[in-house]
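**Student:** Fold the following and give me the result.
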Amino acid sequence: MSKIKIKNISYKGWKETIEISNSTIKILVVPEIGRIMHYGFLDGTNMFYENEQLEGIKFNAGNYFQENNTNQAPNLGGNRVLPCSEEYFNILTGSRHVPDPFLNASSYEVTFLKNGVILKSPLSELLGIQLERIITMSENGTKVKIQQKLTKKTAAKNKVIEEIPLTIWSLSKIKTPNTSYLPINKKSIFENGFLIPKWPDAKNNAHINAALNSAILKLKSSDNLPQKVGADSKNWIAGYLHKTLFIEKFNFDDKNSYPDGGTSVTIFGNHLFSELECLSPEKKLKIGETICYDLQWSLLKIEDKNNVNSILESL
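**Tutor:** This is a model prediction of the structure:
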């Protein structure tokens, strides 16, 4: 008999929420918005940031969320996936801050498995793609596996959009205050092993809170100012809060090109949340072609924050 329990619950207004748990952890998958909104120990708090102002809201695929009569990306929280680098958002949607509205916060189809679920996005009428995520849990311990596939189904809306290289870009928003970590690639293409991007419309304040400790970059969450770092890290990215270390593992492919000048991971944050971001190599897809990119999550209880670095160095 499986030690994994799966049940439908109503969660903060989302009536189709799926709770998946074992004897140690639980996750909450919300098909109405295509996201994982909770990950944590059974006796602990949710690692993910959630925006109370948008609880229970459902979004129609392809419709833009609006605030002050302007198209916006709804800041729901949790974990989501986007299909291309932010540098192409302006071509795709007309705004560098607004991603594909067919994949972001739309309602996803769900299929139940013995140890998890499959989420399938709507078909993007902009990019002609569909995203599938197989989310499964180990019977024991804290491991969650996320198998991800982006498939080119039809032609993009126009020739300009057709030229956008695609990626599987997973974004996990964790609560603040926290400290985030990424490993420095010994053969990094970036000076000092990481990048602090320059923004056209805001100041990046990551230099205030970033520090190198051995071969690991540590970034304290910001009190009020936005900040972002990127790196060509291999294998993992992590965040520490509530005496818990959240680790996301991935496979690094040094034979292919990564988005944003070669970044496989980024950390973006402000006073509300820190976003741990894992990116697959990017590729222009023909109809029928796919990008596959898998993640593995785990949690560790660590009472003394001073022990975090040594644990991460052993990964």
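**Student:** hey, let's count contacts and neighbours off CA atoms from now on
**Tutor:** Noted.
**Student:** mind listing the strands for the stretch 51-200 of the chain?
**Tutor:** Ranges of strands in the stretch 51-200 of the chain, per DSSP state E, counting those that start in this stretch, are 65-67, 70-72, 79-82, 109-112, 116-120, 129-137, 144-152, 169-175, 179-183.
**Student:** For the fifth one, give me every contacting residue.
**Tutor:** For strand 116-120, the surrounding residues in contact (Cα atoms under 8 Å, 6 or more residues apart in numbering) are 6, 20, 31, 34, 108-112, 130-137.
**Student:** To compare against the first, here's the next sequence to fold:
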Amino acid sequence: MAPEGSHVQLDHKLINHNMWDIDVAPWTLTVMAPGGKAIFPQEPYSPHPDIPDYPGQVIDKKFYLPQRVLVLWSYTNLADPRWNFLRKYLVLNQDPKATNPQKIGLSNRQHWGAYLNDGTLYVKTNKYEEGATYPDGGCSFETFTNAAMLELESLGPMAKLAPNGGSCELREDWYLFDNVKAESTDESIDENVLPKVESILK
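**Tutor:** Below is the predicted model of the structure:
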């Protein structure tokens, strides 16, 4: 924990005490109080390489390829009003009156997720490793909610742990910010949440 401020660094470690190899991935769940909203960044926008936004725009050919993974569970309902799919962010609202759970997973190359509840913004970071194989179809972040709570879940890459002590680790960094208000719009999140996130990612 930092001597000043709210920063907490967590190092999670899995150790194989078996006598054989095991394939695993670290998975950490942060369970949040009801009544707030989870916020995840989308990957930066780029137009289709063949359809520029303005004449003469040069667009990297890599944008012919997919830029993110979005994983859905059997009970995921994208028509559920708790979801807000914005151009720059994904927002999932926790509703204590909800009768069905919701969950998605994503490959989060922006390295952060947040939860805003009653003016307090919680941000957790989990560094995405390019080229690594992630579990659940490629997820480094997941979020789940039901009537009681909402989870912000971090996942590390798949690892083969050698017997008798092989290990892997996952590092998270947590931060808290007071007096934050934001609506579920790109403009409001840009103005009120993103500057807080950028201050810790520098």
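**Student:** Structural similarity score between the chains, please.
**Tutor:** Aligned and superposed, the two chains score 0.74 in TM-score terms (TM-score structural alignment, normalised by the length of the second structure); 166 aligned residues with a Cα RMSD of 2.0 Å.
**Student:** Relative to Leu276 of the first structure, which of the strands of the stretch 51-200 of the first structure is closest?
**Tutor:** Leu276 of the first structure lies closest to strand 169-175 among these, at 5.1 Å (Cα to Cα).
**Student:** what stretch of the second structure lies opposite that closest one in the alignment?
**Tutor:** Following TM-score structural alignment, the aligned partner range for strand 169-175 of the first structure in the second structure is 27-33.
**Student:** Go through that stretch and flag the buried ones.
**Tutor:** Across stretch 27-33 of the second structure, burial judged by 16 or more other Cα atoms under 10 Å covers Trp27, Thr28, Met32.
**Student:** neighbours around the residue nearest to the last one when sequence neighbours are not counted, how many?
**Tutor:** Take Met32 of the second structure and drop its neighbours on the chain: the residue closest to it by Cα to Cα, 6 or more residues apart in numbering is Leu150, 5.1 Å away. When neighbours are defined as other Cα atoms under 10 Å, Leu150 of the second structure has 28 of them.
**Student:** How about Pro3 of the second structure?
**Tutor:** Using other Cα under 10 Å, Pro3 of the second structure has 7 neighbouring residues.
**Student:** measure Tyr181 of the first structure to Lys159 of the first structure for me?
**Tutor:** As judged by Cα to Cα, to the nearest Å, Tyr181 of the first structure and Lys159 of the first structure stand 39 Å apart.
**Student:** Of these two, give the one with the bigger neighbour count.
**Tutor:** Legend: neighbour count by other Cα under 10 Å for Tyr181 of the first structure and Lys159, higher for Tyr181 (25 against 9).
**Student:** Quick one: residues contacting the more buried one.
**Tutor:** Contacts for Tyr181 of the first structure (Cα under 8 Å, 6+ apart) come out as Ile216, Leu217, Lys218, Leu219, Ile237, Ala238, Gly239.
**Student:** how about the helix or strand harbouring Leu28 of the first structure, aligned to which bit of the second structure?
**Tutor:** In the assignment (DSSP states H and E), Leu28 of the first structure maps to strand 25-30. On the basis of TM-score structural alignment, strand 25-30 of the first structure is assigned to no residues in the second structure.
**Student:** helix or strand right after that strand?
**Tutor:** strand 35-41.
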